[in-house]
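K.L.:
Sequence and predicted structure below; questions after.
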Amino acid sequence: MSMASTSVIVEEEKQLILYSYWRSSCSFRVRIALNLKGLKYDYKAVNLLKGEQSHPDFLQLNPVGFVPVLVDGPAVIFDSFAIIMYLEDKFPQQHPLLPTDIHKRAINFQAVSIVSSSIQPLHNLNLLKYVEGKVGPDEKLPWVQNVIKKGFTALEKLLKEHTGRYATGDEVFMADIFLAPQLHAASKRFNIHMNEFPILSRLHETYYEIPAFRDALPENQPDAMG
């Protein structure tokens, strides 16, 4: 790599700003992707419990009012999947996040879809507040556990024939980036007994061995609260 191209990458890295909340699993995904690619970024905390995601300034960045948001110079990208694909397209040589094999890529996308469409949105903060208000606070945890267990059952079946050391082989790919935060939340926040899901349980333990994952953990973020 020439000095000129190196300077361009360094300059691009300096431009990256991540608006994040320490406990957001969607932000957690993006932090893992940034770490795996070795990209430096400025961390801008958005306190969801204080409603900072609804402030007019933040809504200028993301009119949906969710984290994460990545700002890369003039580019503003929200939605974790869009951000991760943007990073993959812009920095393809820095730890590729997708395999070249098209079948294995499809398995990765399916795992990503299960987590991002069938599990995480059904236990986000807004929905849990709605369940609490309409049904009662005692129904929140059973709701979350049912959603997660259904999704995890599907993931166990999907990954059964494809796992290696990681979700789809012996390299860390996008499926792992989406799985790790969901497994962490299930175990730490929602009291899911992971022994019901042997494949996911093994992956969950393996992810803690990866520095890029450990550095992205909620408790290791500057806005983390006890």
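P.N.:
The structure has been received and is ready for your questions. Numbers count the residues shown, from 1 in each chain.
K.L.:
drop to CA atoms for contacts and neighbour counts, all remaining ones
P.N.:
Noted.
K.L.:
Now for Asn220, how many residues are close by?
P.N.:
Other residues within reach of Asn220 by the criterion other CA atoms under 10 Å amount to 12.
K.L.:
no wait, Thr168
P.N.:
Using other CA under 10 Å, Thr168 has 24 neighbouring residues.
K.L.:
One more: the one 5 residues further on?
P.N.:
Neighbour count of Phe173, defined by other CA under 10 Å: 22.
K.L.:
The residue lying closest to it once chain neighbours are set aside: what's it in contact with?
P.N.:
The shortest distance from Phe173 to any non-neighbouring residue, by CA to CA, 6 or more residues apart in numbering, is to Leu97 (4.6 Å). Counting by CA atoms under 8 Å, 6 or more residues apart in numbering, Leu97 makes contact with Ala33, Glu88, Val172, Phe173, Met174.
K.L.:
adding another structure so you can compare the two:
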Amino acid sequence: MNTGSIRLYSYWRSSAAYRVRIALNLKGLPYEIVPVHLLKDGGEQHKPAYADLNPQELVPVLLHGNRILRQSMAIIEYLDETWPDRPLMPTTARDRQRVRAIAQMIACDVHPLNNLRVLQYLENTLGLAQEARDAWVRHWVAAGLSAVEQVLEDNPSTGTFCDGEVPTLADCCLVPQVYNAERFKVDMTPYPTIRRIVGECLALDAFDKARPEHQPDAQR
């Protein structure tokens, strides 16, 4: 497959970068990781060279040839439209809406409230102790996962994965958010459907290779 050069600016523990890594692996696309350390020296994402690539100073950024692509959800849909083999979206409009809705519940409503820059603001600017900051994370992650669990459980569209029998954009978003939940010690007991789906995902090589601990910049 001649894909041209693909470079992903990524941080090993960024859930937004994690979802793009999953998508690239599911599509079977070769890519190069360019690490951006979000904590070192005040955050490499704030350096002028990176800010030129992304004025938001966030990861990920994907370079495809001379194209600069930003925002993980838009990047994943770009990949799916550019390389339609191994699609990450269902074939019908109704099912595509459901997948996008689940993905956006996570990426738009849950993830922003436990993003690094929000946590740094709570701790460094508002003066919250780490215990209070982590309680904030657990509250909003639990609220979001509770809603996702209700959407997934006992729904005929839910299969081995969030929608049917192949991974979709929704699974690309769910797995990294569960990683974050476990990192902040959220009790996952109330979410059996989510836990089952994540287990099925992580059994696949594409998801396993995308795990934070398997990245070249992972802190060991």
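P.N.:
Ah, there it is. Predicted model, so just to flag it, every value in this text is computed and none were measured.
K.L.:
Tell me how they score on TM after superposing.
P.N.:
Overlay of the two chains. TM-score (TM-score structural alignment, normalised by the length of structure 2): 0.94; 214 aligned residues with a CA RMSD of 1.0 Å.
K.L.:
re the thing from before, how about the contacts of Leu97 of structure 1 in TSV, adding distance to Pro63 of structure 1?
P.N.:
What follows is the contacts of Leu97 of structure 1, written out as TSV (distance: CA to CA, whole Å):
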residue	distance to Pro63 of structure 1
Ala33	23
Glu88	24
Val172	32
Phe173	29
Met174	26
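K.L.:
Just the closest of the residues you listed to Ser80 of structure 1, please.
P.N.:
Nearest to Ser80 of structure 1 among the contacts of Leu97 of structure 1, counting by CA to CA, is Ala33 at 9.9 Å.
K.L.:
picking up where we left off before, just the contacts of Leu97 of structure 1 now: which is nearest Ser201 of structure 1?
P.N.:
Checking the contacts of Leu97 of structure 1 against Ser201 of structure 1 with CA to CA, the nearest one is Val172 at 16.2 Å.
K.L.:
The closest one pairs with which position in structure 2?
P.N.:
Using TM-score structural alignment as the criterion, Val172 of structure 1 maps onto Pro167 of structure 2.
K.L.:
How about Ser80 of structure 1?
P.N.:
Alignment of Ser80 of structure 1 against structure 2 is given by TM-score structural alignment, with Ser72 as its counterpart.
K.L.:
and what of Pro68 of structure 1?
P.N.:
Under TM-score structural alignment, Pro68 of structure 1 pairs with Pro60 in structure 2.
K.L.:
So which residues of structure 2 form helices?
P.N.:
Assigned helices in structure 2, in chain order: 15-27, 48-53, 72-82, 93-104, 116-120, 130-152, 169-183, 192-202, 205-210 (criterion: DSSP state H).
K.L.:
do you know how far Leu126 of structure 2 is from Ala218 of structure 2?
P.N.:
As defined by CA to CA, to the nearest Å, Leu126 of structure 2 lies at a distance of 29 Å from Ala218 of structure 2.
K.L.:
okay, the two: which has more neighbours?
P.N.:
When Leu126 of structure 2 and Ala218 are compared for neighbours, Ala218 comes out ahead with 14 against 10, by other CA under 10 Å.
K.L.:
separation between the nearest residue in space to that one that is not next to it in sequence and Asp85 of structure 2?
P.N.:
Closest residue in space to Ala218 of structure 2, ignoring its immediate chain neighbours: Trp12 at 5.5 Å, by CA to CA, 6+ apart. Here the distance between Trp12 of structure 2 and Asp85 of structure 2 works out to 27 Å (CA to CA).
K.L.:
In terms of neighbours, single out the busier of the two.
P.N.:
A count of neighbours by other CA under 10 Å puts Trp12 above the other of Trp12 of structure 2 and Asp85, at 22 against 11.
K.L.:
Name all residues that make contact with Val178 of structure 2.
P.N.:
Val178 of structure 2 makes contact with Val198, according to CA under 8 Å, 6+ apart.
K.L.:
what do we get in structure 1 for it?
P.N.:
Under the alignment defined by TM-score structural alignment, Val178 of structure 2 is paired with Leu183 of structure 1.
K.L.:
Of all the residues in stretch 177-188 of structure 2, which ones are buried?
P.N.:
Buried residues in stretch 177-188 of structure 2, counted by 16 or more other CA atoms under 10 Å: Gln177, Val178, Tyr179, Asn180, Ala181, Val186.
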